[in-house]
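next comes the sequence, and after it the predicted model I'd like to discuss.
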Amino acid sequence: MPLPLLTPPQSETELFTRAQHLAGKTFAELASERHIALPASLQRNKGWVGNLIELSLGAQAGSKAEQDFAHLGIELKTIPINAQGVPLETTFVCVVPLTGNIGVTWQESHVRQKLAKVLWIPIEGERQIPLGERRVGNPLLWEPSAQEEQQLHADWEELMEMIALGHVEEITARHGEYLQIRPKAANNRALTEAIGKSGNKILTLPRGFYLKKRFTAPLLAQHFALKNE
């Protein structure tokens, strides 16, 4: 039976200290500490690792649109890496709003809110490592630089303009320098409303904003280089 939820950390320092205490531990160790069953694989439990880390740090936002530690203004992002510290996949940011976007600016967007300050938790993600033996890496508390935010802003503007003009079906993962939009749905029957080319409502797959590996890879490389100096 899972343990009661940890109380949320009361400060940025407390959160980061908790994250540091997770570094080096295996998923099996963390699951045992929280009395959570270790799944046979992640194939049908894709959110299990993220949920385990959230519970181990005292995050309580769950699936809400707000940051995981909203009272601290911090979002939590786990990121699977290989032995060289390189991200193995893109990073989900938030769901893309496909309607009701008139007048929405970058400053008030969910993307900017989610990426204003991020606690990155690298995790071993190579499939040859048994799930229970995969370890948690050293945490990184990050805020975007002026250049990073400028490019994220530009990507968001480009993608949201395409949605507003009815070109959602033409958006591919190649659009955007750092930020991309991809379908995010459990299956092809999970449709939602969007704006079509003629301004009419259409049904399409839900979409999500993702950070490309070309963004997260240098971010982590710099972090690990600093840790090893």
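Perfect, thanks for sending it.

going by C-alpha atoms from here, please, whenever you check contacts or count neighbours.
Noted.

looking at the chain, which helix is longest?
helix 146-164 (DSSP state H).

now do the SS call for the residue lying farthest from the centre of the chain.
Relative to the centre of the chain, and counting by CA atoms, centre = their mean, the farthest-placed residue is residue 198 at 33.1 Å. Here residue 198 is coil, with the state taken from DSSP: H, G, I helix; E, B strand; the rest coil.

and the strands in the chain, which stretches?
Along the chain, counting by DSSP state E, strands occupy 75-81, 91-95, 118-124, 140-142, 179-183, 192-195, 201-204, 207-211.

residue 149: neighbour count?
Taking other CA atoms under 10 Å as the criterion, the count of residues near residue 149 is 16.

ugh, typo on my part, it should be residue 43
Look at residue 43: counted by other CA under 10 Å, it has 8 neighbours.

below is an additional structure, to be compared with the one above:
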Amino acid sequence: MKPEPKTEAELLQRARDIAGLSFFELAETANMIVPANLKRDKGWVGQLLEWHLGAVAGSKPQQDFLDLGIELKSIPIGHTGKPLETTFVCVAPLIGVHGLTWEKSHVRQKLSKVLWIPVEGEREIPLAARKVGSPILWSPNDEEENALQQDWEELMEMIVLGQVEKITAKHGEVMQLRPKAANSRVFTEAYGATGKSIKTTPRGFYLRTQFTNQIIKRYFS
């Protein structure tokens, strides 16, 4: 793995250097094997990019480039230039959330500055042949931050009130809360409607595709 970049400029240059290259070319340099598909290797693309960019956080609950305050997110793009799937932000806290504010939230920290790496995501393109696009270094503007905060506060209020089981993917304008677990047998603690502890599936915050599409359109228009 490449050493951690010392500056934002160094990180951006590395990201620009891999733009236009295929997963096969990047995997060869990193001495990694390209899987046949991503069904069992969902995190493979992220690991490949982390290797080339020098991200050391891995799966730790912190920004990928902690010293630079930057989060790394790959985003699969279709032929039309639109994102093909929602973007996972972080796992949602379901207990001990009384008094938690947007300003101190993990979501806000993760999204304060993001290095987006668009990648070809159409399934008919063999994984090895898919290419990396030009990077986008993004921080939410006031409008985007307000929309994120509004959704976060609405979803967290439902969690605090013991309504986590009532939250569906329809809640939230730009960000939703969805189950996030390796399988349906994984459970965690949450508040029930009576205020007592219940067992439920872990949840994660996800950015809707229309939100990430606006980010991409703004940078490439």
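Great, that's in hand. The model shown is predicted, which means the values in this text are computed figures rather than measured ones.

overlay them and tell me the TM-score.
After superposition, the two chains reach a TM-score (TM-score structural alignment, normalised by the length of structure 2) of 0.99; 221 aligned residues with a CA RMSD of 0.6 Å.

tell me the spacing between the residue farthest from the centre of structure 1 and residue 204 of structure 1.
To residue 204 of structure 1, residue 198 of structure 1 is 15 Å away according to CA to CA, to the nearest Å.

same check, this time on residue 17 of structure 1
With CA to CA as the criterion, residue 17 of structure 1 and residue 204 of structure 1 are 43 Å apart.

neighbour count: the two, which is higher?
The residue with more neighbours, out of residue 17 of structure 1 and residue 204, is residue 204; 19 against 14, by other CA under 10 Å.

out of the strands of structure 1, which comes closest to residue 226 of structure 1?
Proximity to residue 226 of structure 1 (CA to CA) singles out strand 140-142 among the strands of structure 1, at 10.9 Å.

who are the packing partners of that closest one?
On a contact count with 3 or more CA pairs under 8 Å, 6 or more residues apart in numbering; DSSP states H and E, strand 140-142 of structure 1 meets strand 118-124.

structure 2: matching residues for the strand it packs on?
Using TM-score structural alignment, strand 118-124 of structure 1 lines up with residues 114-120 of structure 2.

again, but for stretch 21-36 of structure 1
Using TM-score structural alignment, stretch 21-36 of structure 1 pairs with 17-32 in structure 2.

how far out from the middle of the chain is that stretch?
Relative to the chain's own centre, stretch 17-32 of structure 2 is displaced by 21 Å; criterion: CA atoms, centre = their mean, to the nearest Å.

again, but for stretch 29-37 of structure 1
22 Å.

got the buried residues for it?
29, 30, 31, 34 (16 or more other CA atoms under 10 Å).

for these, which one is nearest residue 6 of structure 1?
Closest approach between the buried residues of stretch 29-37 of structure 1 and residue 6 of structure 1, by CA to CA: residue 34, at 9.6 Å.

wait, the closest one touches residue 57, no?
No - using CA atoms under 8 Å, residue 34 of structure 1 is not in contact with residue 57; the gap is 10.8 Å.

just give the nearest non-adjacent residue to residue 135 of structure 1, would you?
residue 26 (4.2 Å; CA to CA, 6 or more residues apart in numbering).

and the gap between residue 123 of structure 2 and residue 212 of structure 2?
For residue 123 of structure 2, the distance to residue 212 of structure 2 - CA to CA - is 20 Å.

okay then, goodbye and thanks.
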